[in-house]
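Trainee: Predicted model follows, preceded by the sequence.
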Amino acid sequence: MKYPGRIIKLGEQDAGIVKALKTQLNRMLAVQRIAELKLNVDDPNFGPKMKQAVQLFQVRHVDAEGRPLKPDGEVGSITWASLFGPETVTSSDTAADSFLASVLKIAAGEEAKQVREQPKNSNRGPDVEKYLRRTGLGPGFAWCCAFLYWCFDEAAIAAHRANPMFKTAGCLDHWSNAQSKGARRLLKSQAIADPSQVQPGMIFIMDFGGGAGHTGLVEAVAGGLMTTIEGNTDASKTREGGGVYRLHRKIVEVNKGFIDYAGL
């Protein structure tokens, strides 16, 4: 059964989904000889006992990247994929929009160069400074959003067209103004409920408070997991890392939302 595109939780009304989940939970938890844990598949209700069964499954299992599941008793796309298999959730590693595919190719080229700050932890270096210059800034500023603007601008120059991305080096400034350029915003709640709406070529925005944020490009999506290309980060996934990296994140980590320039 394919993931239905929404979080399944206490009070779910679709009897078919509830039955499929109960059947799979009984099998995966091997509860045949433990009457108090076995779920009644003919009962169409997602009640407290079923929530406990989901939590038990989440405690015992990991996602496709080997990370623990969040034991919240709700079945989102990541838990669904762990229950029914990765083929039951939407996945994509290709941008449908040709321009965004070009942006991703340019970003991947910078990642392959292993761009790093010089010196370390300085927000400086030949490549870092070329990203910042493209947004009108000098060296020393946080540069994750400037990296994205540079990638978009390089793709636009190569295609002899206007750059659709709002010109800024500020992540939250970008979030606030992207729609003025015609971009679509996908809120975190929409993305978490239905990860199939997150597509390669989109830009994610994270908000850390106090005006601080982080951003990157979505390269591929598999259910609630995504591969990203980001500047000013590192393997620790911080917002002040020292290079361009390809990382693996959960969609739920994105606490602001996504920006989509497809079709512009």
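Mentor: Structure received. Numbers count the residues shown, from 1 in each chain.
Trainee: C-alpha only now, for contacts and for neighbours.
Mentor: Fine.
Trainee: Confirm for me that residue 184 is in contact with residue 203.
Mentor: No. The pair formed by residue 184 and residue 203 falls short of the contact definition of C-alpha atoms under 8 Å, at 10.6 Å.
Trainee: more crowded one of the two?
Mentor: Using other C-alpha atoms under 10 Å, the more surrounded residue of residue 184 and residue 203 is residue 203, with 25 against 15.
Trainee: ok, that one to residue 187 distance?
Mentor: Going from residue 203 to residue 187 by C-alpha to C-alpha, to the nearest Å gives 12 Å.
Trainee: got another, please set it beside the one above:
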Amino acid sequence: MLREIVLDTETTGTDAKNGDRLIEIGCVELINHVQTGKSFHRFVNPTRPVSQGAFAVHGISDAFLADKPLFADIVDAFRDFCRDSPLVIHNAPFDVGFLNMEYARLGAAAPPPIDLADVVDTLQLARRKHTGAANNLDALCSRYGIDTTRRTKHGALLDAQILAEVYVELLGGKQTSLGLAMAASEDPVVLTGSDGDVVAVGPRRLRHRLTEAERARHEAFIGTLGGSVVWRDYLGEEGAAG
């Protein structure tokens, strides 16, 4: 089973090294490239003003963030959700840079920094697949026919959900992705929806529809044909009986 976490963030500005901070984290869970309905979403008080440029992008105000928890208060829940699963991020150096800067601010309690080598960067995937074309999230959604009408402003959770759809398309589309996931394991792929229902989506062995009596009549009929049964020579007795 392959578990991945698609992640997006919003920030006070564009430069983590010069003091800009995280203000929102959104994550969605993928199992074998299929969204399970499980997500993680938090707003964070950055203890500094949101720049006008950033506010124009996401519309998250200082007043809205004033009563939100600090990053130190949500980091354990965030890490518990992600566990050791690979992260999938669009333009990964930006988000990873902010997350690692927030980790560094925690001092002795800081988790290990995120290694970019362990992150799937969908921007790099898109650049390899669509060389010379625009590969921002809006352009990719337009290219793959992904509905973004609900997205009037950038938001971390919504953007993560949309990015999860883009990621599957970059891998070759939903059918290809699900088919590869099924081929990778003989065990059923088990998904848990947002309502808590557990659904096995495959692969699984199908039961024979023939009864034993019907199978016996079929064998008796074959015996009346005489000579060699060609498909048994080709498949062997076990294959013919299966």
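Mentor: Perfect, I can see it now. What you are looking at is a predicted structure, and each value in this text was computed from that prediction instead of being measured.
Trainee: Just give the TM-score of the two.
Mentor: Comparison of the two superposed chains (TM-score structural alignment, normalised by the length of structure 2) gives a TM-score of 0.22, and 101 aligned residues with a C-alpha RMSD of 6.6 Å.
Trainee: returning to what we had before: and for residue 184 and residue 203 of structure 1, which residues touch both?
Mentor: 259, 260 (C-alpha atoms under 8 Å, 6 or more residues apart in numbering).
Trainee: for the stretch 51-200 of structure 1, what spans make up the strands?
Mentor: Secondary structure of the stretch 51-200 of structure 1 (DSSP state E, counting those that start in this stretch): strands located at 91-92, 184-187.
Trainee: And the first one, what does it pack against?
Mentor: Here strand 91-92 of structure 1 touches strand 212-222, going by 3 or more C-alpha pairs under 8 Å, 6 or more residues apart in numbering; DSSP states H and E.
Trainee: and after the strand it packs on, which helix or strand comes next?
Mentor: Per DSSP states H and E, strand 212-222 of structure 1 leads on to strand 225-233 as the next helix or strand towards the C-terminus.
Trainee: the inter-axis angle of that next one versus strand 212-222?
Mentor: Interaxial angle, strand 225-233 of structure 1 versus strand 212-222 (axes from the mean of the first three to the mean of the last three C-alpha atoms, to 10 degrees): 150 degrees.
Trainee: next helix or strand past strand 225-233 of structure 1?
Mentor: Taking DSSP H and E, what comes next after strand 225-233 of structure 1 is strand 243-250.
Trainee: Buried residues in that following strand, which are they?
Mentor: 243, 244, 245, 246, 247, 248, 249, 250 (16 or more other C-alpha atoms under 10 Å).
Trainee: quick one, strands of structure 2?
Mentor: With DSSP state E as the definition, structure 2 shows strands at residue ranges 3-11, 22-31, 34-43, 87-89, 120-121, 190-192, 198-200.
Trainee: Out of the strands of the stretch 51-200 of structure 1, the one nearest residue 83 of structure 1 is which?
Mentor: Closest of the strands of the stretch 51-200 of structure 1 to residue 83 of structure 1 is strand 91-92, at 16.3 Å (criterion: C-alpha to C-alpha).
Trainee: Output the strands of the stretch 51-200 of structure 1 as a markdown table; include the columns distance to residue 158 of structure 1.
Mentor: What follows is the strands of the stretch 51-200 of structure 1, written out as a markdown table (distance: least, C-alpha to C-alpha, whole Å):
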| stretch | distance to residue 158 of structure 1 |
| --- | --- |
| strand 91-92 | 25 |
| strand 184-187 | 24 |
